[in-house]
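missing the sequence, but the structure's below:
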């Protein structure tokens, strides 16, 4: 169904002259895909926040990038026959940077309707959802949203993403603590300066593995349903279809499993 509606939309845009993803024209005078520009310059630019392990991490000491989606970005570039350049972004500026500073966004990006207004998504590659992580001695206290949303409970969030949106929508009595650095946010919970964080179940599992003091609370039964996918400029069906085909192959030829197993088990 998506391809039928997308094709109809592109016909209408072409008639009206509104090719939103057009970056020039091809030899026939039609809109040129960003895929053609990537191949021409021999480089694919990937926006990533670098603060959301295990998907993306930028080490401030060494400047080195790591994570599931950074390794998958390298595979994408290799199969495309170009080099990958990672462009730092933030959750607040990701949508503005997409198409301006980079060709696509990768790094544990959740599919949302708001983001879909401004960009295209690839096919999803991971199912996820919001769930708490807290010090292990408090895991029994924070099983439900009703238990969490109580006066005196401090729920910490990183600004600009879906974690903040979820907290703002669901926590009316608890105190929401906004912490600007997602790389150090879990230390705030360990140190007792916050009681818990509600984030994606995949992240809670990863952080609990790194910090024995922390426990993921029912990560197999999160509060919400969400999916991870890659973010692409709106209107560029050619690039979207190529990324979808690459992802389909990676999910089925062993590439995705080989890359994710060391991170997720």
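Yep, it's here. For clarity, every value in this text was computed on a predicted model and none was experimentally measured.

for the rest of this, base every contact and every neighbour count on C-alpha atoms.
Will do.

what does stretch 165-183 rub up against?
Residues outside stretch 165-183 that contact it (C-alpha atoms under 8 Å, 6 or more residues apart in numbering) are 51-52, 145, 148-159, 185, 194, 198.

and the comparison structure, right after this:
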């Protein structure tokens, strides 16, 4: 049943309005302020929901990691499973990013095209930072300082005792196609004949069979191959260049880059990076 008595609050408000004529203006201002605050709060809630959905999508989508799995000890197949230094780093990185991961195998010369066309999200395959590559792709912070070294036969150790003897000798020099080692030989080995191979393993096999005089490759690869063939092959202990290995991403993927750099710093600070290096490069000086 409807109450016939006037609402007490309405009577009090009416009386106050008669006593203070400016009350109506103040009430109107308060209403506008209240409405503005409500709209701002709603916008924040919507923005928060949108960010959450974006972050959830990123967390559930696997990080597609491009690898050329013929590059021991950096990345290779072991018993049919992808293994190596980059594989361990990938597991640790995905854990820090709180994302699942997926290895996408390809050949070395297709890594950058696959990144640019969106088939993969990141290259983790022992790639060096170079100006030529930076024109097309971006790099995260470097995780390893390295350089090019020479793998030689033990019987030839006296021939290659200095960097000059390595770089100026008339030699058949093996390289892996598309690597910074191949670039170095073309630019700096004035008297050498470059012999390109699809993999470092194939080049080491050719070296042991006297088909080439040396192999130029990244230091971790050279140390690994020397340990695998220590009866016949050895390292010429001179680093010929100074290079930095880093993970490559698309140039417009700045959010992923920032997240990866933060994860890398954590891997450095908690010792994970050094533990992985020691596992896969025990022969490194």
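Arrived safely, thanks for sending. This is a predicted model, so every value here is computed, not measured.

follow-up on the earlier one: among the contacts of stretch 165-183 of the first structure, name the buried ones.
Buried subset of the contacts of stretch 165-183 of the first structure (neighbour count, 16 or more other C-alpha atoms under 10 Å): 51-52, 148-149, 153-159, 185, 194, 198.

mind checking which of those are in strands?
Among these, the subset assigned to strands under DSSP state E consists of 51-52, 154-157, 198.

tell me the contacts of the residue most central in space within the first structure?
Nearest to the centroid of the C-alpha atoms of the first structure, with distances taken as C-alpha atoms, centre = their mean, sits residue 109, at 1.2 Å. The neighbours of residue 109 of the first structure, taking C-alpha under 8 Å, 6+ apart as the test, are 228-231.

distance between the ends of stretch 162-172 of the second structure?
Criterion C-alpha to C-alpha, to the nearest Å; first-to-last residue distance in stretch 162-172 of the second structure is 17 Å.

check the buried ones among the contacts of stretch 165-183 of the first structure and tell me the two furthest apart.
Distances among those were taken as C-alpha to C-alpha; the most separated pair is 51 and 149, at 26.3 Å.

corresponding residue for the residue nearest to the centre of the first structure in the second structure?
When the two structures are superposed using TM-score structural alignment, residue 109 of the first structure falls opposite residue 127 in the second structure.

same check, this time on residue 236 of the first structure
Per TM-score structural alignment, the equivalent position to residue 236 of the first structure in the second structure is residue 253.

from residue 138 of the second structure, how far off is its match?
The value you get for residue 253 of the second structure to residue 138 of the second structure, if C-alpha to C-alpha is used, is 9 Å.

max-length helix in the second structure?
For the second structure, the helix that runs over the most residues, judged by DSSP state H, is helix 23-60.

which helices and strands does it pack with?
For helix 23-60 of the second structure, the contact count by 3 or more C-alpha pairs under 8 Å, 6 or more residues apart in numbering; DSSP states H and E identifies helix 8-19 as packing neighbours.

the first structure: matching residues for the helix it packs on?
Under TM-score structural alignment, the alignment places helix 8-19 of the second structure onto no residue of the first structure.

which residues sit against that helix?
Identification of contacts with helix 8-19 of the second structure by C-alpha under 8 Å, 6+ apart yields 23-24.

for the stretch 101-250 of the first structure, which segments count as strands?
Remark: strands assigned in the stretch 101-250 of the first structure by DSSP state E, counting those that start in this stretch are 104-105, 119-121, 126-128, 130-135, 154-157, 175-178, 196-200, 214-216, 226-228, 231-233.

need the ones you listed in TSV (columns: distance to residue 70 of the first structure).
Shown next, in TSV, are those (distance: least, C-alpha to C-alpha, whole Å):
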stretch	distance to residue 70 of the first structure
strand 104-105	11
strand 119-121	17
strand 126-128	15
strand 130-135	23
strand 154-157	24
strand 175-178	27
strand 196-200	19
strand 214-216	24
strand 226-228	14
strand 231-233	14
